[in-house]
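Novice: no FASTA, just this:
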């Protein structure tokens, strides 16, 4: 079987590329490739496919540009048989015990296997621990298709690096790591990705190495943020402003620029568990990575406890207080609520019979209700508060003046109003001048 003409046939319009999974990663990939070649975009979520087909981008990654895209959006898996290059970009969450949940990847592998044709290259982008692509995905595709990997079809891995909500670091200008099962597949995979990756591709020698790249780079970031969170807790006990400490530290040329915060989302808050779980199967127990995860997973409760302490010191009765939380998405200016650590703040407050009122214009209200049992309230319908927790740095919140913030509170003395600035959005001098009681991470 000759796999050397896939790139040429894609460019010539004789073959199609398919993307399996049209979320925050898959949909931008499909749209970008469609600017150059014929693309099929497949997802099992029929509502999502219908929205895309009607020019609606609920992820806000592409926006109105989706209306002009030539992607053939479909929920019909048989359409995959028309493609000779298939990219799998489905989510890889963790179970409640933090072990990898590979059901989406396994399901996608079955779908691909049932519809693959000879002469096809399949590339997985889903974040997995080293070995999943070859040890789990290949056998499933072979069993479903009756076709032999390496003979009838070939496989590769290229970790996704799309950053949801980031409109600066986009798919074309982020270097793409690519790998293949052999030299032939590697060359063809690299050529195909080079169609859209203007920053260039970086080839690694094998699939397991490429799988490791993704979980290691996100684990590194997780550990660095965990260190900053520890520093924030230490500074809090010392009554030192963390943000000022970091501003001073960052004047040094080799400072890394990390800040404390809530570490959620579908990558940094999850990927380290894929790495540590794989290591434990080989008899190695993580000394640093899991401790970093423990610190970061504790920050929501830490913020909630700080808010309660401030309310008590302001003379409030927390159980009777009206607490407003601004933001529930896992990061600023993004509608993605997956693995949101703001929910940890909410749950901690609920432990004390405090039922916070949450507002976030970026988030999907139905998703917040379904996933977390949170009823979102429109900003202009919020009641007056005793305590306001600004949990996410959306531009709408970042741009608010202290005068505008004070309008959110009840008509009580300023020193009885509690403002919790999780992301250090507001200037210290302005906070002090406002007269409100404030705390920031």
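Specialist: Yep, that arrived. Every value quoted in this text rests on a predicted model; they were computed, and no experiment measured them.

Novice: going forward, measure contacts and count neighbours with C-alpha atoms only.
Specialist: Fine.

Novice: name the element residue 308 belongs to?
Specialist: Assessed by DSSP states H and E, residue 308 sits inside helix 299-313.

Novice: helices and strands around that helix, which ones?
Specialist: Packed against helix 299-313 by the contact rule (3 or more Cα pairs under 8 Å, 6 or more residues apart in numbering; DSSP states H and E) you find helix 342-351, strand 387-390, strand 418-421, strand 437-440.

Novice: Now do the buried residues in the following helix or strand past that helix.
Specialist: Next helix or strand after helix 299-313 toward the C-terminus (DSSP H and E): strand 323-326. Residues of strand 323-326 classed as buried: 323, 324, 325, 326 (neighbour count, 16 or more other Cα atoms under 10 Å).

Novice: want to compare, so here's the second one:
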């Protein structure tokens, strides 16, 4: 009898979390006792800090290492510069924060959590991974297991990290040290999905190492662990998670462009389609961040190295990268509808960050939106209460505005719907704007009828 896909996946999940590698366990005997282990987290960012604190709260001896002495000093002074956990949990921890790499030699497990961005050519940039591996190699002790958590394309742990450690330490992989891969699944600013609440994928170079890592992570993750059959499987799974999201959003973004040409409201079309039981609910919008725009290009790079150039992945990226231009076009059409000449218009953009309630603009598509509006000579100012004005001005090359300063603007683009913007009385705001203002609601979060009654020309994707 054929099984439905969902049933098949449920069995696969059960195999991974509960029963996977039963034959390996016979080799590894039983899960080892890791309670007395020392864990060193290399890289104290939004991934490394929650990881270090989670293990610390389970009673492990934790070393938190970072190359930035200023960041280490903040942690030592009971401050959380990542703003992911808060100062109190840092103060309550017993973590040994240090910028001294010799502390790595104390560790039984070294967890590497460094950034993996793209370079100027949109190719994977592994400089941070290589540098971290070199540092670990110089100071690692024998019998240590080194785990990479950073997002990479399949093969990096075994083909890049392991050889660097072998060369720098003089140890042999599989005999004197081990490697594993356990991808991070955290989303900055998302308090609804903590480390403890997301199933942790674990993988390793040997059956015994796999069981050790499963026992280690399972002690800190309430949702349990999934034993991947190989390191490369785990690496591919991580990038697939965000490739899927990127492609689904790209579909909705392309649908938004189609609806704009057809004179249809995209949200109304999605609402109607969502009445079918197997419809997946995604919405159009700007796609920024450290994961969704990046991970597809990591997977595509790994695929091309293996001899296959994917098409759908690149096409999805092309659609999503076009959206700032589409939002600019929607805005210009709104100006035209009310008789405002775009080159004479002043526009207030609410939100600079790549997602709500996060103060990070490094990968925000709002910057591309400002540039696209600039092609129409629209004069833009950006307001973001969770990002410093100087940071916005330097990165975007545009004027900034404070929340509450709405005079002399001809319209608003709600680009990043921070909670602070939800409390605005847009009817009163309209009184400060020039006549016949436009309101472009990128994520479609505002009350359309309320905005319309306030006198705006309303648009959404």
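Specialist: Thanks, I have it. These numbers were taken from a predicted model, which means no experiment stands behind them.

Novice: quick one on the thing from earlier: mean deviation (superposed) between the helix holding residue 308 of the first structure and the second structure, please.
Specialist: Superposed on the second structure, helix 299-313 of the first structure shows a mean distance of 1.7 Å to its aligned residues (mean Cα distance after the TM-score superposition for the first structure).

Novice: how far does that helix sit from the chain's center?
Specialist: 26 Å (Cα atoms, centre = their mean, to the nearest Å).

Novice: which part of the second structure lines up with it?
Specialist: Mapped onto the second structure using TM-score structural alignment, helix 299-313 of the first structure covers residues 323-337.

Novice: Repeat that for stretch 325-338 of the first structure.
Specialist: Counting by TM-score structural alignment, stretch 325-338 of the first structure corresponds to 349-362 in the second structure.

Novice: Any idea how far apart the tips of that stretch sit?
Specialist: 17 Å (Cα to Cα, to the nearest Å).

Novice: which non-adjacent residue is nearest the aligned partner of residue 195 of the second structure in the first structure?
Specialist: Using TM-score structural alignment, the partner of residue 195 of the second structure in the first structure is residue 171. Among residues not flanking residue 171 of the first structure along the chain, residue 162 sits closest, at 6.1 Å (Cα to Cα, 6 or more residues apart in numbering).

Novice: what's the distance between the residue mapped onto the one you found from the second structure and residue 49 of the second structure?
Specialist: Under the alignment (TM-score structural alignment), residue 162 of the first structure pairs with residue 186 in the second structure. As judged by Cα to Cα, residue 186 of the second structure and residue 49 of the second structure stand 11 Å apart.

Novice: Next, the buried residues of the match of helix 299-313 of the first structure.
Specialist: Buried, per 16+ other Cα under 10 Å, within stretch 323-337 of the second structure: 323, 324, 325, 326, 327, 328, 330, 331, 332, 333, 334, 335.

Novice: same question, stretch 50-67 of the second structure
Specialist: Here stretch 50-67 of the second structure shows 50-57, 59-67 as buried, counting by 16+ other Cα under 10 Å.

Novice: Next: stretch 155-168 of the second structure.
Specialist: So for stretch 155-168 of the second structure, counting by 16+ other Cα under 10 Å, buried means 156, 157, 158, 161, 162, 163, 164, 165, 166, 168.

Novice: Now the aligned residue in the first structure for the fourth one: closest residue in space, sequence neighbours ignored.
Specialist: What it means is residue 161 of the second structure. Using TM-score structural alignment, the partner of residue 161 of the second structure in the first structure is residue 137. Setting aside the residues directly before and after it, residue 137 of the first structure is nearest to residue 109 in space (Cα to Cα, 6+ apart), at 5.7 Å.
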